[in-house]
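J.: Only the shape, not the letters, is given here:
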């Protein structure tokens, strides 16, 4: 940290305290050359997550869009909002932890379907029908058949 008084590049930390509910750290420093003290504030740098849409346009990740999409899929289903918010938290954490600053909308859609499959099967099929753009009843039935087969295999594994 450069001294604001003499411009020297080294200082030592005298005191550190969290501020703003732990979002920032206030540090009291002392210049090694001139011994003058100054204060710095450190914050966590959060880089925006960019979503690459199907048409190759880019926009910042919007958690509200994620929750709204899941709410539409869960409409008239017994799924509490808190469960959807928890799923959105998990999806957002997965995306942030991937260290990729750009993610495709397809990747987000797959993560949503993965979560909805565990939350509510009807909501999963609803979301999949829009997300995968089912064009006829056969593609719809294929997805339902996959869901039933995965459910059967997981039930058989639980019995063992």
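T.: Good, I have the coordinates. Here the structure is a predicted model, which means the values were calculated and not measured.

J.: From here on, just use CA atoms for contacts and neighbour counts.
T.: Fine.

J.: wait, what's in contact with residue 93?
T.: Residues counted as contacts of residue 93 (CA atoms under 8 Å, 6 or more residues apart in numbering): none.

J.: Counting by contacts, list what the one helix or strand residue 147 maps to packs against.
T.: Using DSSP states H and E, residue 147 sits within helix 137-159. Helix 137-159 is packed against helix 121-131, with contacts defined by 3 or more CA pairs under 8 Å, 6 or more residues apart in numbering; DSSP states H and E.

J.: Put this next to the previous one:
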């Protein structure tokens, strides 16, 4: 680790602790050249998979887009912010645990639908109507029948 003061590359770890929230390792270091001390943090870097759209184009995963989709489907519905956060977390965990570098947008849509179905049936129908591009009322009826069973 390079010293931030003198840029010498020989530093020693004096103390190692887990951060308060448990998400990082905190290390106190001492530079052997200038004898100054500094702190470094070691965190896990999680790489979300790239999303492959239906037309074959690829885009970076954006948690903001996922949240916006949930919020639009759940607009004016009696669902708590904690429940929404939990559902988003479940979707992101599934994406990470897939171990894939790329996932199809269809898979992401199915994950969202699964979580919305658990949260709120109306939100599920709202999302499904756009996601599955319902053409007529019979497709709405099929989706509603699916929820009933």
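T.: Nice, thanks for sending it over. Not measured: the values here are computed from a predicted model.

J.: Let me see the TM-score of these two.
T.: Superposed pair, TM-score by TM-score structural alignment, normalised by the length of structure 2: 0.75. Supporting alignment: 140 aligned residues with a CA RMSD of 3.2 Å.

J.: that older thread, in the helix holding residue 147 of structure 1, what's buried?
T.: Of all the residues in helix 137-159 of structure 1, those buried under the rule 16 or more other CA atoms under 10 Å are 140, 143, 144.

J.: With stretch 99-114 of structure 1 instead?
T.: 102, 103, 105, 108, 109, 111, 112, 113.

J.: which residue ranges form the strands in structure 1?
T.: 11-19, 24-31, 37-43, 50-52, 58-60, 102-104 (DSSP state E).

J.: mind giving me CSV with those and columns for distance to residue 76 of structure 1?
T.: Shown next, in CSV, are these (distance: least, CA to CA, whole Å):
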stretch, distance to residue 76 of structure 1
strand 11-19, 43
strand 24-31, 42
strand 37-43, 42
strand 50-52, 29
strand 58-60, 30
strand 102-104, 29
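
J.: Identify whichever of those strands lies nearest to residue 4 of structure 1.
T.: strand 37-43 (7.7 Å; CA to CA).

J.: other SSEs contacting that closest one?
T.: Judged by 3+ CA pairs under 8 Å, 6+ apart, the packing partners of strand 37-43 of structure 1 are strand 24-31.

J.: which other helices and strands contact the strand it packs on?
T.: strand 11-19, strand 37-43.

J.: now the shortest one and strand 24-31, what's the angle there?
T.: If I follow you right, that is strand 37-43 of structure 1. 150 degrees (axes from the mean of the first three to the mean of the last three CA atoms, to 10 degrees).

J.: Just confirm residue 103 of structure 2 contacts residue 50, I think it does.
T.: Yes - shown here, residue 103 of structure 2 and residue 50 form a contact pair, counting by CA atoms under 8 Å, at 6.3 Å.
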